[in-house]
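Let's see this in three dimensions:
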Amino acid sequence: MFLGLDLGTSGLKALLVDDAENIIAESVAPLQVSRPHDGWVEQDPRDWFTACTDAIAGLGVDLAAVQGIGLSGHMHGATLLDSAGTPLRPCMLWNDTRAAAQAAAMDADPLWRAVTGNIVFPGFTAPKVEWVRENEPDIFARIDKVLLPKDALRFWLTGDAVSEMSDAAGTSWLDTGARDWSDALLERSGLTRAQMPSLVEGSQVSGHLSGSIAAQLGLPAGIPVAGGGGDNAASAIGMGVVKPGQAFVSLGTSGVLFAATPGYAAAPESALHSFCHALPDLWHQMGVILSATDSLNWLAGVLNEDARTLTSDLGALQAPGRTIFMPYLGGERTPHNDANIRGGFLHLAHNTDRAAMTRAVLEGVTHALRDSFDAMRHTGTHIDSLIAVGGGSKSDYWLSAIATSLNMPIQLPAAGDFGGALGAARLGRMAATGAGAEIAVPPPISRVIEPVPALIDPFSEAHARYSDTYSAVKHLR
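Have a look, this model is predicted:
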């Protein structure tokens, strides 16, 4: 058996599979975030360890036959440990944008983009640590290790400070083409290589489960823990998106368009992420929008309604209406790289009802994903097949809108979990058995959402209006 642990923003998922990758058991332990100020999003790392214990206990099965563990987790978080391995402060999460000024200053130095292949986004790890350096110097002076969230979980499990390439690529300190830390960029941050975790590939052994933690969790001591992957790279492993032309769209808290690439394809001017994949000698491009289901959940909260109820009565896909929603509730990454922009409705009218507002929110997120799709196409990245995952993929209306906007069929996996937790379990299996990419196969497809031919042009025209509106919203600070 193999155990996948997926550290998400709202919960930690444990997934147990057998040698044939049949799911034996799964369990989720909830997590909360703290937002003490506008743009701040934090979690206490110690809550992750409690959630891990609870999620594994929730599996409710004998774990004596587990052979390996794989890890997945939300990226970019700045987890700062002292020399005793104790967190110095709450972890600043991927959607924390307080370090916008620090990110802009770094990005103005051409070396950052040249080495990492990416814009220095406010949500990345390096500008957050720079914020600590400028605003909490006593804490900065005590930093012994800077770890990403899943790697802090690994440290608790194994005692080893290790990361892997896909997650490390989102720090702004990795030489993404060389798959190694950049000493020059670390020096600019006032850090040294000794304060960083060592690096392995996601399918390699990163350490072994310590005896004390094994006894606490009911697992065999000494089993290997794989390098694992950042949440989206691990999800790609779970969905078999490991060859050029394969891609997935994820409608979760954030929205992601992820495409495997045959080599390192840096395009920082597009605000696409160009990262290492979780397998050796593979890379990927990724467009990220910060508020996907977050936008729908926000509207549901305002209307005092359940999000699923809002979308369940929309019927067949309609041409986009006059009302436009800009889904920039907490800033945006691709393609705007703007931490300060905020969302808004435009062209509201007396006849704009709940259904019209719901459609506008779904369309706004769709247009934002179209921005990433167009950016990839302009850099030469070609997508042949597209799989949908995430909570938002339960809405046929939303998927129909995306398929129509991109003019591309969207595949829906058969019932099962093919996301980060399965990808982590697969990486754990690779590390424990020596298996390779051949086990990262796509899931069985239950059905395909086709574009609606008559609405392709109306969606394209609506996207153009949406793009024209960005400059107006940008100035509404």
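
can we go C-alpha only for contacts and neighbour counts from here?
OK.

residues in contact with the nearest residue to Trp181 once chain neighbours are set aside?
Ranked by C-alpha to C-alpha, 6 or more residues apart in numbering and with sequence neighbours excluded, the top spatial neighbour of Trp181 is Leu174, at 4.5 Å. Shown in contact with Leu174 (C-alpha atoms under 8 Å, 6 or more residues apart in numbering): Val115, Thr116, Ala168, Asp180, Trp181, Ser182.

now swap in Gln67 and tell me
Residues in contact with Gln67 (C-alpha under 8 Å, 6+ apart) are Met1, Phe2, Ile223, Pro224, Arg429, Ala432.

Another sequence for comparison is provided below:
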Amino acid sequence: MYYIGIDLGTSAVKLLLMREDGRIQNVVSREYELSFPHPGWSEQNPEDWYRQTLSGLKDLISVVDAKEISGIGFGGQMHGLVALDENDNVIRPAILWNDGRTEEEVKYLNEQIGKKVVSGYTGNIAFAGFTAPKILWMKKNEPDLFARIKKIMLPKDYLAYRLSGSFCTDYSDASGMLLLDVKNKCWSSEMLKICGITENMLPKLYESYEAVGYLKPEIADSFSMKHNVVIAAGAGDNAAAAVGTGTVGKNKCNISLGTSGTIFITSDSFRVDTNNALHAFAHADGRFHLMGCMLSAASCNKWWMDNILLTDRYKEEQEGIKTLGENHVYFLPYLMGERSPWNDPKARGAFIGMNLNTSRAEMTQAVLEGVAFATRDMYEAARSAGVSLERSMICGGGAKSPLWQKMIANILNISIDIPSCEEGPGMGGAMLAMVADHRYNSVEEAAEAIVSVKSTCEPEPLLVEKYEERYQSFRKLYPTLKDVYGEL
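Sure thing, here's the model as predicted:
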């Protein structure tokens, strides 16, 4: 049997076809537009997600007998606000995870309602990307549109709704809405009241590996699929990627270097970072996790290569970097503001430490190291919450760089495991569909059967010592520049 994982990303939807033994049969990607109608805003048309998903499905399943496809699961960009009216029409373009328009709403929630109160309701404080502040923004700035809302959902859940008719979400993705009581896995009546919405506007909650329905017969017929193709609830992109790297169970870690960057630490029980620098979310395996999120990770290197150096020779640029742990140039990777641990949408990128002898390679190195140092910032927040790590899996586009792997291993002083097959949220989505279809009894069982480690990058004591000194300098930079960012 075959299973499909749909990774609904920010720039494209990536579809993966996998056998139940984990062998990948095909991968297809379809891009769509990202709109920036005002500085700091980020929007997309949900209809584009659906249209491009159907387009990709046609090519994806062309390599197998469509009747052998048994399930579909999702991993998707988190936090986006998708609002539908009584006729299931999209009311306005989806407001995405990296949209920064909600500064006033975040301030209202964290300062007037109070961080302690909001965290008590949900396990988290408000961040600019979360869904609840966007609902408040829409209520204040688009009252006529807000009055038409009958359904509120997240991006991947819009796909599930269009494909199955099930108005659903999963606990991992819902955790990032700031509407879920994460500890008790139910909608927070207090947060709903604050946002001026009712529970019947919100989807039914499921575990990520649970079946929410079946592919609509008319869609199944159009692709020559059978009528009992299971639709799994799926997960937020980071939880789905964690499943795809086998980061399930207790005390496991996954570092992601995608458009954004995350450190994802699993736990058997719900716990909150007392400083709220990390997110306390539900995990796709039915348990919980702490997660730090930086808004710009591999996207920093893409910006540097594409926009500044005007080159697509990523590998060649990194080959010019010969000496690690001694670079005197620093880069602050806050190109879209920053979430963990600073929660500062006004933060911006910066180079510091250049002189007349600074080379192109040193600045490229600073970009890569800046992302790694910011990952260390998130790890330090986790350590302050009592987390101790010896190793981590790694995934995302940036994780394909051996140089970046080495930097992460030595700056965090942990072993970095590289998975044999790294297909991110799409792979995790397909694995969740297998569990929903009862091919595996649990997410852990599926991960044990499918995920393996290709190689490990070990920290080197001398390099760890050099990078420790560099990191202690790096960690002073944001606090020094914080007031300047506010003025800018």
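
TM-score for these two?
Overlay of the two chains. TM-score (TM-score structural alignment, normalised by the length of the first structure): 0.96; 475 aligned residues with a C-alpha RMSD of 1.5 Å.

returning to what we had before: for Ala233 of the first structure, state which of the contacts of Gln67 of the first structure is nearest.
Minimum distance to Ala233 of the first structure across the contacts of Gln67 of the first structure is 16.1 Å, recorded for Arg429 (C-alpha to C-alpha).

and that closest one, how far is that from Trp48 of the first structure?
Distance of Arg429 of the first structure to Trp48 of the first structure, given as C-alpha to C-alpha, to the nearest Å: 23 Å.

Gln246 of the first structure too?
Gln246 of the first structure sits at a distance of 32 Å from Trp48 of the first structure (criterion: C-alpha to C-alpha).

Neighbour count: the two, which is higher?
More neighbours surround Trp48 than the other of Gln246 of the first structure and Trp48, with 24 against 21 (other C-alpha atoms under 10 Å).

pretty sure the more buried one belongs to a helix, no?
Yes - according to DSSP: H, G, I helix; E, B strand; the rest coil, the state of Trp48 of the first structure is that of a helix.

My guess is it contacts Thr9. True?
No - counting by C-alpha atoms under 8 Å, Trp48 of the first structure stays clear of Thr9, with 10.0 Å between them.

can you list residues touching both of the two?
Common neighbours of Trp48 of the first structure and Thr9 (C-alpha under 8 Å, 6+ apart) are Leu31.

Now do the same for Phe124 of the first structure: its match in the second structure.
With TM-score structural alignment defining the correspondence, Phe124 of the first structure maps onto Phe130 in the second structure.

and what of Met106 of the first structure?
By TM-score structural alignment, Met106 of the first structure lines up with Leu109 in the second structure.

same check, this time on His74 of the first structure
Under TM-score structural alignment, His74 of the first structure pairs with Gln77 in the second structure.

if I pick the aligned residue in the second structure for Asp371 of the first structure, what's in contact with it?
Counting by TM-score structural alignment, Asp371 of the first structure corresponds to Asp377 in the second structure. Neighbouring residues of Asp377 of the second structure by C-alpha under 8 Å, 6+ apart: Pro341, Arg475.

For Asp377 of the second structure, pull up the helix or strand it's in.
Assessed by DSSP states H and E, Asp377 of the second structure sits inside helix 360-384.

Let's verify the closest residue to Gln318 of the first structure other than its chain neighbours: helix, strand, or coil?
Closest residue to Gln318 of the first structure apart from its sequence neighbours, by C-alpha to C-alpha, 6+ apart: Leu455 at 7.7 Å. Classification of Leu455 of the first structure using three-state DSSP returns helix.

what about whatever residue of the second structure lines up with Leu455 of the first structure, neighbour count?
Matched across to the second structure, Leu455 of the first structure falls on Leu463, judged by TM-score structural alignment. Neighbours of Leu463 of the second structure under the rule other C-alpha under 10 Å: 18.

got it, and Asp96 of the first structure?
24.

what residues are up against the corresponding residue of the second structure for Gln246 of the first structure?
In the second structure, the residue matched to Gln246 of the first structure (TM-score structural alignment) is Lys252. By C-alpha under 8 Å, 6+ apart, the contact list for Lys252 of the second structure reads Ile265, Thr266, Ser267, Ser392.

Could you find the closest non-adjacent residue to Val243 of the second structure?
Nearest non-adjacent residue to Val243 of the second structure, counting by C-alpha to C-alpha, 6+ apart: Gly428, 4.9 Å away.

Might one say that that neighbour is in contact with Thr247?
No - look at Gly428 of the second structure against Thr247 with C-alpha under 8 Å: they stay out of range, at 10.3 Å.

Which one's more surrounded, those two?
Gly428 (36 against 27).

mind listing what the more buried one touches?
Neighbouring residues of Gly428 of the second structure by C-alpha under 8 Å, 6+ apart: Gly5, Phe74, Gly75, Ala240, Ala241, Ala242, Val243, Gly244, Thr245.

Regarding the third one, which helix or strand does it belong to?
Pointing back at Gly75 of the second structure there. If you go by DSSP H and E, Gly75 of the second structure is part of strand 69-76.

Now the helix or strand that that strand is followed by on the first structure. Mean distance?
On the C-terminal side of strand 69-76 of the second structure, the closest following helix or strand by DSSP H and E is strand 82-84. Aligned to the first structure and superposed, strand 82-84 of the second structure gives a mean residue distance of 0.7 Å (mean C-alpha distance after the TM-score superposition for the first structure).

tell me, the next helix or strand after strand 82-84 of the second structure lands on which residues of the first structure?
Using DSSP H and E, the helix or strand that follows strand 82-84 of the second structure in sequence is strand 94-95. Across the first structure, the stretch matching strand 94-95 of the second structure (TM-score structural alignment) is residues 91-92.

Show me the contact partners of that stretch.
By C-alpha under 8 Å, 6+ apart, the residues outside stretch 91-92 of the first structure that reach it are Trp40, Val41, Glu42, Gln43, Asp44, Pro45, Gly77, Ala78, Thr79, Leu80, Lys128, Pro149.

Tell me if I'm right that the second one and Asp96 touch.
Yes - the pair Val41 of the first structure / Asp96 is scored as a contact, 4.8 Å apart, by C-alpha under 8 Å.

can you redo the contacts of stretch 91-92 of the first structure as JSON lines with neighbour count and distance to Gly207 of the first structure?
Shown next, in JSON lines, are those (neighbours: other C-alpha atoms under 10 Å; distance: C-alpha to C-alpha, whole Å):
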{"residue": "Trp40", "neighbour count": "17", "distance to Gly207 of the first structure": "33"}
{"residue": "Val41", "neighbour count": "20", "distance to Gly207 of the first structure": "30"}
{"residue": "Glu42", "neighbour count": "21", "distance to Gly207 of the first structure": "27"}
{"residue": "Gln43", "neighbour count": "21", "distance to Gly207 of the first structure": "25"}
{"residue": "Asp44", "neighbour count": "18", "distance to Gly207 of the first structure": "24"}
{"residue": "Pro45", "neighbour count": "21", "distance to Gly207 of the first structure": "20"}
{"residue": "Gly77", "neighbour count": "31", "distance to Gly207 of the first structure": "21"}
{"residue": "Ala78", "neighbour count": "27", "distance to Gly207 of the first structure": "21"}
{"residue": "Thr79", "neighbour count": "27", "distance to Gly207 of the first structure": "19"}
{"residue": "Leu80", "neighbour count": "28", "distance to Gly207 of the first structure": "20"}
{"residue": "Lys128", "neighbour count": "28", "distance to Gly207 of the first structure": "27"}
{"residue": "Pro149", "neighbour count": "30", "distance to Gly207 of the first structure": "16"}
